[in-house]
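Dropping a prediction and its sequence here:
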Amino acid sequence: MNDWVIRLIEQSGYLGVGFLMFLETVFPPIPSEVIMPIAGMAAAEGKLQYSLVVASGTAGAMLGNIVWYLAARALGVARLEPIIRRHGRWVTMTWAEVERAQTWFRENGIFFVFLGRLIPTVRSLVSVPAGLLKMRFKTFFIASTLGTLGWTALLATAGFKMREHYGDMAEVVGTASNAVLVVLAAGYVWRLWTHRRVED
């Protein structure tokens, strides 16, 4: 898959970087942890400009972020109330918890969105609660852009600086992504278990 990413970036340049980052955000066929370091390596080799690599990667990812935000906002959290009330144990949430989350999000949403964009795996999902809870678009856009810019710049810089050790870098980032998945899975199992205990 890395070879396909390399070929697309070589053939399409910045447009290819943006397109791949859009795909990664909307329907993740390949992770940004592969796309942006490869683009960074291309910049280090003089094939692309570093600043435009970061800009195109950020733009593509933000387009995907906006798609998810608008879709979630159109759905709205109110439409999920019957599902949550009926299947609360499987989503591990009660409607009262959703209402508390709405209050928390109004006060801390900016920090949540910005930080979420910097966490592997989680970063693509941040738009959903922001849209469901109807976060102001301007606030969402600014916080998402800053976080996404930081993430793409970090990965592109890693590729630029460590092109001779790409394998080692990919292994470290991959391990971090897997660790986040394990934590999320463990958190879900814990919530599911405690939910059942409460119901019983």
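Looks like it came in fine. Numbers count the residues shown, from 1 in each chain.

From here on, just use CA atoms for contacts and neighbour counts.
OK.

ok now do A59, which residues does it touch?
G18 (C-alpha atoms under 8 Å, 6 or more residues apart in numbering).

Can you give me the buried ones in the helix or strand containing S12?
Here S12 sits within helix 2-26, counting by DSSP states H and E. Under the neighbour-count criterion of 16 or more other C-alpha atoms under 10 Å, helix 2-26 has 5-6, 8-10, 13-26 buried.

chain center to that helix, what's the gap?
How far helix 2-26 lies from its chain's middle: 17 Å, per C-alpha atoms, centre = their mean, to the nearest Å.

Residues contacting that helix, please?
29-32, 34-36, 38-39, 47-48, 52-53, 56-65, 67-68, 124.

Just the buried ones from the residues you listed?
Buried members of those, counted by 16+ other C-alpha under 10 Å: 30-32, 34-36, 38-39, 48, 53, 56-65, 67-68, 124.

Helices - which of these land there?
32, 34-36, 38-39, 53, 56-65, 67-68 (DSSP state H).

this is the comparison structure:
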Amino acid sequence: MEIWIQQFMSQFGNLGVFLLIFIENVFPPIPSELILTFGGFMTASTSMSVASVIIFATLGSLLGALLLYALGYLLGSERLKPLLDQYGSIIHLSYEDVQKALKWYSRYEGKTVFFCRMVPLIRSLISIPAGMAKMSISAFILLTTLGSLIWNSVLVFAGAMLGEHWTDILTIMDTYSWITYGLLFVGLLAVIIRWIRKKD
């Protein structure tokens, strides 16, 4: 997949960045870290600029997020479950994943939409519960754009600065992902323990 992504971006430039980031938001397993850092690296040898890569990536992020927001808004929990049970494996998305994201959204609402845009995998999922909860579309667009802009900018700048060593950032991001998932797990565990204690 990595080779195909690089070839696609080399052929289509900024449009390739836009399309791949849009797809990455809808199909979470596609790594945005690879797309963005390679896009940053490409600015040294093509007509693409750091600013243009960031802009096209952010537009792709927003469009993908809006599609998932609309899915959550229009279908709701009851209609979404049978669809994900039947077709979720195709896009590597389960109803349980959505339920976890919904719990985080219910707890922190707007803050979750903003901060989760900087967390691998969850950055895509959070759009669905935001739609299910009928979050204000203007607030959703603003928070999604800001969160995506920060995430995209950091990775594109990193790719541009590292140059031929742009792949080094992928190792760092892999570590970041595991640390983030660990913290989320600990946080979820703390919530469960607190809920059990209250019940007793």
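Structure received. In this text, all values refer to a predicted model and were calculated from it rather than measured experimentally.

Post the TM-score for the overlay when you can.
Scored by TM-score structural alignment, normalised by the length of structure 1, the superposition of the two chains gives a TM-score of 0.76; 180 aligned residues with a C-alpha RMSD of 3.0 Å.

just checking, what packs against the longest helix belonging to structure 1?
Longest helix of structure 1, by residue count under DSSP H: helix 166-199. Packing partners of helix 166-199 of structure 1 (3 or more C-alpha pairs under 8 Å, 6 or more residues apart in numbering; DSSP states H and E): helix 32-44, helix 88-91.

Show me what the shortest one packs onto, helices and strands only.
Read that as helix 88-91 of structure 1. Applying 3+ C-alpha pairs under 8 Å, 6+ apart, we find helix 88-91 of structure 1 packed against helix 166-199.

Now do the helix it packs on against helix 32-44, angle only.
Computed by axes from the mean of the first three to the mean of the last three C-alpha atoms, to 10 degrees, the angle separating helix 166-199 of structure 1 from helix 32-44 equals 160 degrees.

Now do the buried residues in helix 166-199 of structure 1.
For helix 166-199 of structure 1, a neighbour-count test (16+ other C-alpha under 10 Å) marks Y166, M169, A170, G174, S177, V180, R191, L192, H195 as buried.

Superposed on structure 2, what's the mean shift for that helix?
Compared with structure 2 after the fit, helix 166-199 of structure 1 shows a mean deviation of 3.7 Å (mean C-alpha distance after the TM-score superposition for structure 1).

distance between that helix and the chain's centre?
Using C-alpha atoms, centre = their mean, the mean C-alpha position of helix 166-199 of structure 1 is found 15 Å from that of the whole chain.

How much space separates the most centrally placed residue in structure 2 from F12 of structure 2?
In structure 2, the C-alpha nearest the mean C-alpha coordinate belongs to R123, at 3.0 Å (C-alpha atoms, centre = their mean). R123 of structure 2 is 25 Å from F12 of structure 2, where distance means C-alpha to C-alpha, to the nearest Å.

can you check Y69 of structure 2 too?
Distance, Y69 of structure 2 to F12 of structure 2, by C-alpha to C-alpha: 27 Å.

How about residues contacting stretch 155-174 of structure 2?
Outside stretch 155-174 of structure 2, the residues touching it (C-alpha under 8 Å, 6+ apart) are 33-34, 36-44, 50, 53-54.

Out of those, which is nearest to R79 of structure 2?
The closest of these to R79 of structure 2 turns out to be E33 (C-alpha to C-alpha; 32.1 Å).

ok, now how distant is that closest one from G159 of structure 2?
10 Å.

More neighbours: those two, which one.
Neighbours were tallied for E33 of structure 2 and for G159 using other C-alpha atoms under 10 Å; the higher tally belongs to G159 (30 against 22).
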